[in-house]
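In: Quick one, what's the 3D model for this:
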Amino acid sequence: MHILVIQNHPGSPAGILGQQMEARGAWLQVVEPLTGAAIPQSADPYDGVLILGGAQSAADDAGNPYFADLFALLRGFHAAGKPMLGICLGSQLLARLFGERVYRHDHVEFGFLPLELTESGGTDPLLRGLPGRPHLMEFHEDAFDLPADATLLMTGSGCRNQAYRIGESVYAFQCHIEVTPEIVRDWARLPAATEANGGADPIARTEAEMARHMEGSARFARQVADRWIDLVARRLAAGLRKAG
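Out: Sure, this is the predicted structure:
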């Protein structure tokens, strides 16, 4: 399986999601637009796409001219029925792709916060069997309206739209399910983390929260990655059977 990874920011790699996908035999091709890498022109060579987070706003087309090419590429993935998985900024870009707005939230969400699976989330192919109230890493200042055709899978008290699915092949998570301890520690050193944490020490906070929640977050991410790769494999096999 050939998975395209859009790494929107150098500090936001695929983390546990990427590790688990590779463990399942997927080949990840990472494209970093902020380093000057070109967005692929076609979805044809790929079996799925992972769109990661970043510090930029999903609503800022002028500041991110590569968005136009990215939206064109993602429309190609959707038209072909190829699975897409968006994380944080990626979830916001997918919301825009499906006609909804992205806007500044009334506060910055930061840290391992309690979320809740909806009734639909509890029976979803990717999420069923997972704890109904996981604590997952957040670090975002924007939010989005839920696309009309989306099914809400997870919600939170501080930001309602935390995960959704469109059809069978599009998944998006506002929360950072991909994080490793190293990623969290790198983020906690950023001035933006101190600001998001109300001026208090974000390093002490995240270390304490990781001691309680990192293991559960990692299990959550590995299951999502496993089942998403299963989805990619099923879609690929179905396409091959149809072509044959």
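In: going forward, measure contacts and count neighbours with C-alpha atoms only.
Out: OK.
In: helix or strand for residue 95, which one?
Out: helix 89-97 (DSSP states H and E).
In: what's that helix packed up against?
Out: Contacts defined by 3 or more CA pairs under 8 Å, 6 or more residues apart in numbering; DSSP states H and E place helix 89-97 against strand 48-51, helix 67-79, strand 84-87, strand 102-117, strand 135-144, strand 170-173.
In: Residue 206: neighbouring residues, count only.
Out: 22 (other CA atoms under 10 Å).
In: gap between it and residue 71?
Out: 34 Å (CA to CA, to the nearest Å).
In: go on, residue 208?
Out: Using CA to CA, we find residue 208 at a distance of 38 Å from residue 71.
In: if we can go back for a sec, relative to residue 219, which of the helices and strands packed on helix 89-97 is closest?
Out: strand 135-144 (10.9 Å; CA to CA).
In: So which other helices or strands are in contact with the closest one?
Out: So strand 135-144, by 3+ CA pairs under 8 Å, 6+ apart, packs with helix 89-97, strand 102-117, helix 202-243.
In: residues contacting residue 223?
Out: By CA atoms under 8 Å, 6 or more residues apart in numbering, residue 223 lies in contact with 126-127.
In: one more, for comparison:
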Amino acid sequence: MSITPVPPLRVVAVRHVHFEDLGTFEEVLRSRGAEIQYLDAGLDDLSAITPDGPDLLVILGGPIGAYEEDRYPWLGNLKAVLAKRIARDLPTLGICLGAQLIAASAGAKVYPGGKRELGWGTISITQEGMNSPLRHLREAACHVLHWHGDTFDLPEGARLLASSHVYPHQAFSIGSNVLGVQFHPEVKEHGFDRWLIGHAVEIGMTPEQNVADLRRGTAGYAATLAIQASKMLNDWLDGLKSLPTPH
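Out: The predicted structure is shown next:
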């Protein structure tokens, strides 16, 4: 009796700055036999992404606004792909800017929040969030990294999963297979200095933060976050529909 081989999980990750990659999530995905392709905004043709092409589409963070299509026209192509994936309930994950782009693609408003939320802190998980993989990131379990100044309205029909004391909309889901998280669960201690270099100007504009404190926070919190974020992602992947079975 022949056994039909299971196709690998095809993951496309859209990266806006090189150091904001999949981080801990890449290790989880590769452990499940995933084939990962990075597409770099501003370099690769994002219009070539077909809505039903990747098994999983991940939109990563970056220091631009989801509403800045006049400056970055390719954002329109990305939103068009996301809108179609949301409509078809195809597995899609957005982190920081990625979450804001999912919100915008679902018809919600994304806008400057008036306060920069930057540094390590906790999130409050809603009751619905406690019944989701986000429960692994509850305040008692770990700290997460916040790094944004924009916020968004909750898309119609979305479920709010997490909040913070600065911004009430920190994580949400749409349908069964679309998840957006405003904070960074994927960040790793190894290589974090790239964030400090790449975002030096933004750190300098945030009086309550500095490089030494961010590095110290990362040393104290990143290892535990990696454990909890891996649990969160594995649970989320296990609950998705239509993904290839892990090897």
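In: Post the TM-score for the overlay when you can.
Out: Here the TM-score for the pair of chains, by TM-score structural alignment, normalised by the length of the first structure, is 0.88; 235 aligned residues with a CA RMSD of 2.0 Å.
In: returning to what we had before: where does the helix holding residue 95 of the first structure end up in the second structure?
Out: Using TM-score structural alignment, helix 89-97 of the first structure corresponds to residues 97-105 of the second structure.
In: Pull the residues that contact the matching stretch.
Out: Under CA under 8 Å, 6+ apart, the answer for stretch 97-105 of the second structure is 58-67, 79-80, 82-83, 93-94, 109-110, 151-155, 171, 179-182.
In: Quick one: buried ones out of those?
Out: The neighbour count (16 or more other CA atoms under 10 Å) marks 58-63, 65-67, 79, 82-83, 93-94, 109-110, 151-152, 154-155, 171, 179-182 as buried among those.
In: Tell me the counterpart of residue 211 of the second structure in the first structure.
Out: Looks like residue 211 of the second structure aligns to residue 203 there (TM-score structural alignment).
In: Please report how far the closest residue to that match other than its chain neighbours lies from residue 205 of the first structure.
Out: Counting by CA to CA, 6 or more residues apart in numbering, residue 188 is the residue found nearest to residue 203 of the first structure once chain neighbours are left out, at 5.2 Å. Distance, residue 188 of the first structure to residue 205 of the first structure, by CA to CA: 9 Å.
In: How about residue 130 of the first structure?
Out: Residue 130 of the first structure is 25 Å from residue 205 of the first structure, by CA to CA.
In: Could you check which of the two has the larger neighbour count?
Out: Neighbour comparison, residue 130 of the first structure and residue 205: the larger count goes to residue 130, with 17 against 14 (by other CA under 10 Å).
In: Could you report the distance from the closest residue to that one other than its chain neighbours to residue 136 of the first structure?
Out: With sequence-adjacent residues excluded and distances taken as CA to CA, 6+ apart, residue 130 of the first structure is closest to residue 220, at 6.9 Å. Distance of residue 220 of the first structure to residue 136 of the first structure, computed by CA to CA: 9 Å.
In: can you list residues touching both of those two?
Out: Joint contacts of residue 220 of the first structure and residue 136 (CA under 8 Å, 6+ apart) are residue 177.
In: Nearest the middle, which residue of the second structure would you pick?
Out: Centroid check for the second structure by CA atoms, centre = their mean gives residue 95 as the closest residue, at 1.6 Å.
In: Quick one: residues contacting that one.
Out: Residue 95 of the second structure touches 58-61, 180-184, counting by CA under 8 Å, 6+ apart.
In: If we use 7 Å, what do you get?
Out: 59-61, 180-184 (CA atoms under 7 Å, 6 or more residues apart in numbering).
In: Residue 189 of the first structure now?
Out: Neighbour list for residue 189 of the first structure: residue 203 [criterion: CA under 7 Å, 6+ apart].
In: ok, it to residue 212 of the first structure distance?
Out: Using CA to CA, one gets 20 Å for the distance from residue 189 of the first structure to residue 212 of the first structure.
In: so which strand or helix has residue 168 of the first structure?
Out: Counting by DSSP H and E, residue 168 of the first structure is part of no helix or strand.
In: any idea what it aligns with in the second structure?
Out: Match for residue 168 of the first structure (TM-score structural alignment): residue 176.
In: Then residue 59 of the first structure?
Out: In the second structure, residue 59 of the first structure lands on residue 67 (TM-score structural alignment).
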